[in-house]
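1. please work out how this folds:
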Amino acid sequence: MNIRDNILLVKERIAAAACRSGRDPDDITLLAVTKNVSVDLIKQVYDCGFKEFGENRVQELQKKIALLPDDAVWHMIGHLQTNKIKYIIDKIGLIHSLDSLSLAREINRQALLQNMKVQVLLEINISGEQSKFGIPLSEAREFVKLVNCLPGLTVRGLMTMAPYTTYPEEVRPIFRGLKDLSERISRESSEINMDVLSMGMSNDFEVAVEEGATIVRVGTALFGV
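-> Okay, the predicted model is just below:
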């Protein structure tokens, strides 16, 4: 199966999942995750009409941004260290992995230096796994309020990483928990934007769509690697 076939199949699966939950497939962004993917394969996906790409590592992000056309929109989806922010802050459309107040403050500092606003999602550790980054669910609502006060940041919504499983139904409660949290935050404060839910990867994106994902982060199912 080639790249174009992979893309069509993933889009069909997203559309079917959206229809099952009464959603419009056009409301869901398919983000092509480029971790461990060659520039040649990325260009093949770009040539199929893709413009939205996600990368986990700053060094790889810098390299791949330089080799793709300027209209490609890059998302930072991996853990971000404070000392790396300055290298990418003006090159990315959305940071998915804001997971600490110290990181938020450094992004804010760098944003104000460049007279810009940085679009961010707050990473929430819904599953409670110690091996995963993210704000604990019990601290999430207060964290959102603190970040929303920083003038160099624009909060767009939430992100989570579900545990890996070969049985996607097992992680449905994780995605439902993030959706419930976003709705609770919206009810408590109309000033906080909760339009974006980034959740779901190659092994579980259909369940994520059924539970309200607006961005699914898919690598293996697209690139085959």
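2. going forward, measure contacts and count neighbours with C-alpha atoms only.
-> Will do.
3. dump the residue contacts of the residue lying closest to A140 once chain neighbours are set aside.
-> Closest residue to A140 apart from its sequence neighbours, by Cα to Cα, 6 or more residues apart in numbering: I124 at 6.8 Å. Going by Cα atoms under 8 Å, 6 or more residues apart in numbering, I124 touches D99, F133, G134, I135, P136, L137, A140, L158, M159, T160, L178.
4. list only those of the residues you listed flagged as buried.
-> Buried by 16 or more other Cα atoms under 10 Å: D99, F133, G134, I135, P136, L137, A140, L158, M159, T160, L178, out of the contacts of I124.
5. restricted to helices, list the residues you listed.
-> Among the buried ones among the contacts of I124, the members falling in helices (DSSP state H) are A140, L178.
6. and the helices in the protein?
-> Under DSSP H, the chain gives helices at 3-20, 39-47, 58-67, 85-88, 101-113, 140-148, 172-188, 205-210, 220-223.
7. could you dump these into JSON lines and include distance to D26?
-> Below are the helices of the chain laid out as JSON lines (distance: least, Cα to Cα, whole Å):
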{"stretch": "helix 3-20", "distance to D26": "8"}
{"stretch": "helix 39-47", "distance to D26": "19"}
{"stretch": "helix 58-67", "distance to D26": "26"}
{"stretch": "helix 85-88", "distance to D26": "29"}
{"stretch": "helix 101-113", "distance to D26": "31"}
{"stretch": "helix 140-148", "distance to D26": "27"}
{"stretch": "helix 172-188", "distance to D26": "19"}
{"stretch": "helix 205-210", "distance to D26": "12"}
{"stretch": "helix 220-223", "distance to D26": "18"}
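8. one more sequence to fold, the one below, so I can look at both together:
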Amino acid sequence: MTMIKSNAEQIVTRIQQSCDKVSRDVQEVCPIIVTKNRMNEEIQEVYSLGFRHFAENRVEKLLERQKAFSQEDIVWHLIGPLQKRKVKQIVNQIQYFHAIDRLSIMEEIDKRLDSPLKCFLEVNVSGEESKHGFKTSEVFEAYEVAKQYSNIQIIGLMTMAPFEANDEAIRNYFRELKEVSKKLQSTSTLKLSMGMSQDYPIAIEEGSHFIRIGTAWFE
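-> Have a look, this model is predicted:
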């Protein structure tokens, strides 16, 4: 058994255990393979194991991956910040965008889209200056503003916990995002994109639907 296959089995097991712990259906959780800095051979092995959701945090890198992996069943996620000048290059090449982090990017995205794009509002729950995203107090305005754009389909909220935070703090950050999403929900249920290699079990326990895992697959 290769290291990647062993890692994948461990991730699947931990996802199931986390779901069982809080009585969630494992089908509610979508693991995303973050391919940043990985070799194409590594990505091909994960694909061969049956995983289909892949992500990059930079436009150029995602477009490079798409050239290397043209399989039609791959679902592409852009999970990093997007500059206005790069919007037209990427928005019609992806199925999900996880990082609407400011009001000013919405009009450009909407204008460049050929069809609706599933998007998340990025929320800086921890308040770190180094992180992008709306403050929790700004999310409600952003959610309302997004409604005026027919091609932007806000399906949920995204956040990242501080890397150095302990488990209790991480849980509190994820729990706060879930509470914000509950206040926003009306006719539709919003999804949560939270959890990475170091904290995805906690994220699942706190309601995450999309977990963005990178190094845990490969190292």
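9. any idea how far the residue nearest to A140 of the first structure lies from Y87 of the first structure?
-> 24 Å (Cα to Cα, to the nearest Å).
10. quick check, A162 of the first structure in contact with S127.
-> Yes. Contact criterion Cα atoms under 8 Å: A162 of the first structure and S127 qualify, at 6.7 Å.
11. need the residues touching each of those two.
-> Joint contacts of A162 of the first structure and S127 (Cα under 8 Å, 6+ apart) are I174.
12. the two - which one has more neighbours?
-> Applying other Cα atoms under 10 Å to A162 of the first structure and S127 shows that A162 carries more neighbours, namely 24 against 20.
13. stretch 197-205 of the first structure corresponds to what range in the second structure?
-> With TM-score structural alignment applied, stretch 197-205 of the first structure matches the range 192-200 in the second structure.
14. okay, buried residues for that stretch please.
-> Buried residues in stretch 192-200 of the second structure, defined by neighbour count with 16+ other Cα under 10 Å: L192, S193, M194, G195, M196, D199, Y200.
15. could you do stretch 68-80 of the first structure as well?
-> Across stretch 68-80 of the first structure, burial judged by 16+ other Cα under 10 Å covers L68, V73, W74, H75, M76, I77, G78, H79, L80.
16. and those as JSON lines, adding distance to A15 of the first structure?
-> Formatted as JSON lines, these follow (distance: Cα to Cα, whole Å):
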{"residue": "L68", "distance to A15 of the first structure": "28"}
{"residue": "V73", "distance to A15 of the first structure": "22"}
{"residue": "W74", "distance to A15 of the first structure": "23"}
{"residue": "H75", "distance to A15 of the first structure": "23"}
{"residue": "M76", "distance to A15 of the first structure": "25"}
{"residue": "I77", "distance to A15 of the first structure": "23"}
{"residue": "G78", "distance to A15 of the first structure": "26"}
{"residue": "H79", "distance to A15 of the first structure": "29"}
{"residue": "L80", "distance to A15 of the first structure": "32"}
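17. what is the nearest of those to G212 of the first structure?
-> I77 (18.7 Å; Cα to Cα).
18. what lines up with the closest one in the second structure?
-> Aligned counterpart of I77 of the first structure in the second structure: I79 (TM-score structural alignment).
19. my read: its match touches V59, true?
-> No. Contact criterion Cα under 8 Å: I79 of the second structure and V59 do not qualify, at 9.5 Å.
20. which residue lines up with Q95 of the second structure in the first structure?
-> Match for Q95 of the second structure (TM-score structural alignment): G93.
21. surely its match and W74 touch.
-> Yes. With contact defined as Cα under 8 Å, G93 of the first structure counts as touching W74 (5.7 Å).
22. how many other residues sit next to L8 of the first structure?
-> Per other Cα under 10 Å, the neighbour tally for L8 of the first structure reads 12.
23. the second structure: which residue goes with that one?
-> L8 of the first structure maps onto E9 in the second structure, by TM-score structural alignment.
24. circling back: from the contacts of I124 of the first structure, which land in strands?
-> I135, P136, L158, M159 (DSSP state E).
25. residue contacts, the second one?
-> The reference is to P136 of the first structure. Counting by Cα under 8 Å, 6+ apart, P136 of the first structure has contacts I124, N125, I126, G128.
26. also the first one?
-> I135 of the first structure makes contact with D99, S100, L122, E123, I124, N125, F143 under the criterion Cα under 8 Å, 6+ apart.
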